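# let me see the structure of the following:
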Amino acid sequence: MFNSKILIVDDEIQILKLISMLFKKEGFNKVDFAQTGADAINYITKNNYDLVLLDVMLPDTSGLEICRGVRQNSDVPILFLTARNSDIDKVSGFAYGGDDYITKPFNPLELIARVKAHLRRNINYKKEYEPSRSIFDNGRIKIDYDAAVVEVDNENISLSAQLFQLLKFLSTHPNRVFTKEQLFENLWDSPLYGYDNTVTVHIRRLREKIEKDPSNPELIVNVRGLGYKFVGGSL
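This next block holds a predicted model:
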């Protein structure tokens, strides 16, 4: 984990100094810093990062637009840093492809905890092929859990680490109903505390990837008043 390469993008020099100090203290030494969107894009183009900490408001562009561009070619975990704290801002961040949302001023311990959590998930997501691996295949969707490969109608589907973990969790518990609270606590390692839109947005993004018609899902369905369940056979 501590060999992970991280990019931090923020136009406030004091924020960069604070995060730099925190990361060095925690043993993260492969860290690049950018203060503009142009510099961030330049870094991302030339390097393979394990995590990007991205300010939403930059002097030359929006962090949301950078995230959308990155998502065309990469599933690197992206954590937004922002002074905004409304639910709609959070939903916008997730809709653009972000994996988490940290509000300024932030608790340094929480920031480090979230960074480590996402790095752990990404490491597990990228783990190398193992000979004895577990595969789900119902004829339409095929999920290789150990290789982290998903195929829908024989077409390879690219999922971010967070979306893959959501699909894995639901598909390994077929036909079982989970509330938003249960999904959040199992996948984000913390109580919901008002972040129910996080689950909704990730479910929608996953449906857009694997459903024939995301508006009329057949694999991940709503159970009115209760939550969501994966319908598609058993492992």
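# make it CA atoms for all contacts and neighbour counts henceforth
OK.
# ok, now which ones touch the most centrally placed residue in the chain?
The centroid of the chain falls nearest to Asp99 when counting by C-alpha atoms, centre = their mean (3.1 Å). For Asp99, the contacting residues are 77-80, 162, by C-alpha atoms under 8 Å, 6 or more residues apart in numbering.
# of these, which belong to strands?
Taking DSSP state E, the ones among these that sit in strands are 78-80.
# other SSEs contacting whatever helix or strand Phe169 lives in?
Under the criterion DSSP states H and E, the helix or strand holding Phe169 is helix 161-171. Counting contacts by 3 or more C-alpha pairs under 8 Å, 6 or more residues apart in numbering; DSSP states H and E, helix 161-171 is packed against helix 108-125, helix 180-187, helix 196-210, strand 227-230.
# please generate a structure for the following sequence too, so the two can be compared:
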Amino acid sequence: MSPDLSIYTPREKVSPPLTPDVFHTKRILVVEDEAELQKLLLNILRRDGYIAVQAAGTVSHALELAKTWRPEAFLLDVMLPDGDGFELLRMIQKDNTSPALFLSARDEDEARLHGLGMGADDYITKPFLPQELLLRLNAVLRRTYTVPSVSHTVSIGSSQVNGAEHDLLTLGDVTIDFSTGIAHQVAQKNSQSMPKPIKDIPLTATELTILKILRDNRGIIVTTDSLMESVWGNSFGYENSLMVHMHRLRDKIEEDPSKPQWILTARGLGYRLAAPTAPSQTL
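Here you go, the predicted model:
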């Protein structure tokens, strides 16, 4: 039996922009095995002005396109005939850090949090309205591909990083480059040599957005509602998702994620980024 796709049908025709903006030129790969829904998703994207969209119906085809076409964003179904979207994302992430959104009929909290915990930037439950999909996709693309217009110089203790060409933030032995989405971990200084990079850790668009908000309000508590509103445009129903992203962010930048020194929890209120003067313990 074919699925009921009535809810996916736009009430009003979406007119594409006359001149595609930078986000609508990004390569979008839709991974969906249901033929009717796959076609509909492609039509929704194209009507909105996306000019580079392709589709795959299997894990194997998606991996082939991920290597040869190099998509700049993924829309992934969870249930696929030769595997699942979670494992597909894991394989894609080995050499592609482009943002990913899950589209799934599974609305259980466990599945949603599992997808976000793997590094997905959003998780949309079917059925959904076309405008919801477009708003969330556009938000992820803006977070990922917006070029910072202002550079920053951040001092922490005796360490200073000049962000003349890159938007940088240094936290302990980790320097986050917002212009590339990479956290560079370096070995601790010693008397014999300068610190050397030892690991490059990619951050997702959502992780970068959260970190930017905390950086811009450094030393000040940012409430949970404010964070959710800034990241997702809605403060309802995203608290668990925010906690998952915070957990992953701490895993990537804290020396001991169980005892964070930089991203601190203000219990019952929200989060704050420790002031540059010295790291401190969780409130």
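# what do we get in structure 1 for Asp216 of structure 2?
Alignment note (TM-score structural alignment): Asp216 of structure 2 maps to Thr172 of structure 1.
# count of neighbours near that match?
When counting by other C-alpha atoms under 10 Å, one arrives at 15 neighbours for Thr172 of structure 1.
# for Glu218 of structure 1, which residues are in contact?
211, 231.
# Three-state assignment for it, please.
Secondary structure, DSSP: H, G, I helix; E, B strand; the rest coil: Glu218 of structure 1 is coil.
# how much space between the corresponding residue of structure 2 for it and Arg215 of structure 2?
Alignment note: Glu218 of structure 1 maps to Gln261 in structure 2; criterion TM-score structural alignment. Using C-alpha to C-alpha, to the nearest Å, Gln261 of structure 2 is found at 14 Å from Arg215 of structure 2.
# again, but for Arg248 of structure 2
17 Å.
# ok, now which ones touch Asn197 of structure 1?
87, 91.
# what do you get if the cut-off is 10 Å, keeping everything else the same?
The contact partners of Asn197 of structure 1, taken as C-alpha atoms under 10 Å, 6 or more residues apart in numbering, are 87-88, 90-91, 94, 180, 203.
# in helices, which of those residues fall?
Residues of the contacts of Asn197 of structure 1 located in helices (DSSP state H): 87-88, 90-91, 94, 180, 203.
# now tabulate those residues in CSV and tack on distance to Asp153 of structure 1 and neighbour count.
What follows is these, written out as CSV (distance: C-alpha to C-alpha, whole Å; neighbours: other C-alpha atoms under 10 Å):
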residue, distance to Asp153 of structure 1, neighbour count
Asp87, 35, 14
Ile88, 34, 11
Lys90, 33, 22
Val91, 30, 20
Phe94, 26, 25
Lys180, 28, 20
Ile203, 20, 20
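# which one among these gets closest to Leu7 of structure 1?
Distance to Leu7 of structure 1 across these (C-alpha to C-alpha) is lowest for Phe94, with 18.9 Å.
# indicate which one of the helices and strands packed on helix 161-171 of structure 1 is closest to Asp55 of structure 1.
Across these, closest to Asp55 of structure 1 is helix 108-125 (C-alpha to C-alpha), at 13.4 Å.
# for the closest one, packing partners?
Packing contacts for helix 108-125 of structure 1, counted by 3 or more C-alpha pairs under 10 Å, 6 or more residues apart in numbering; DSSP states H and E, involve helix 13-26, strand 51-55, strand 78-82, strand 100-103, helix 161-171.
# apply 8 Å and report the result again.
Helix 108-125 of structure 1 packs on helix 13-26, strand 51-55, helix 161-171, going by 3+ C-alpha pairs under 8 Å, 6+ apart.
# which of those is buried the deepest?
Mean neighbour count (mean count of other C-alpha atoms under 10 Å) peaks for strand 51-55 among these, with a mean of 25.
# so where is that one in structure 2?
Counting by TM-score structural alignment, strand 51-55 of structure 1 corresponds to 73-77 in structure 2.
# for that stretch, give me the average deviation versus structure 1.
In the superposition against structure 1, stretch 73-77 of structure 2 averages 0.4 Å from its aligned positions (mean C-alpha distance after the TM-score superposition for structure 1).
# what residues does that stretch touch?
Contacts for stretch 73-77 of structure 2 (C-alpha under 8 Å, 6+ apart): 26-33, 84-85, 98-104, 141.
# Arg140 of structure 1 pairs with which position in structure 2?
In structure 2, Arg140 of structure 1 lands on Asp173 (TM-score structural alignment).
# correct me, but Ala55 of structure 2 touches Glu36?
No. The pair Ala55 of structure 2 and Glu36 does not pass the contact test of C-alpha atoms under 8 Å, sitting 12.0 Å apart.
# mind listing what's buried in the helix or strand where Asp39 of structure 1 lies?
In this structure, Asp39 of structure 1 is located in helix 37-46 according to DSSP H and E. Within helix 37-46 of structure 1, the residues that count as buried by 16 or more other C-alpha atoms under 10 Å are 37, 40-41, 43-44.
# tabulate these (a markdown table), appending distance to Tyr193 of structure 1.
What follows is the buried residues of helix 37-46 of structure 1, written out as a markdown table (distance: C-alpha to C-alpha, whole Å):
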| residue | distance to Tyr193 of structure 1 |
| --- | --- |
| Gly37 | 32 |
| Ala40 | 32 |
| Ile41 | 34 |
| Tyr43 | 35 |
| Ile44 | 33 |
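# now the two most distant members of the contacts of Asn197 of structure 1.
Ile88 and Lys180 (17.7 Å).
# show me what contacts the aligned residue in structure 2 for Ile6 of structure 1?
In structure 2, Ile6 of structure 1 lines up with Ile28, judged by TM-score structural alignment. By C-alpha under 8 Å, 6+ apart, the contact set of Ile28 of structure 2 is 52-54, 71-75.
# ok, those residues vs Glu132 of structure 2, which is closest?
Set against Glu132 of structure 2, the nearest of those by C-alpha to C-alpha is Leu75 (13.4 Å).
# how much space between that closest one and Leu137 of structure 2?
Applying C-alpha to C-alpha to Leu75 of structure 2 and Leu137 of structure 2 gives a distance of 9 Å.
# shared neighbours of these two, which are they?
Shared contacts of Leu75 of structure 2 and Leu137, counting by C-alpha under 8 Å, 6+ apart, come down to Leu101.
# how about the nearest residue to Met57 of structure 1, chain neighbours excluded?
Leaving out its chain neighbours, the residue that sits closest to Met57 of structure 1 by C-alpha to C-alpha, 6 or more residues apart in numbering is Gly63, at 6.2 Å.
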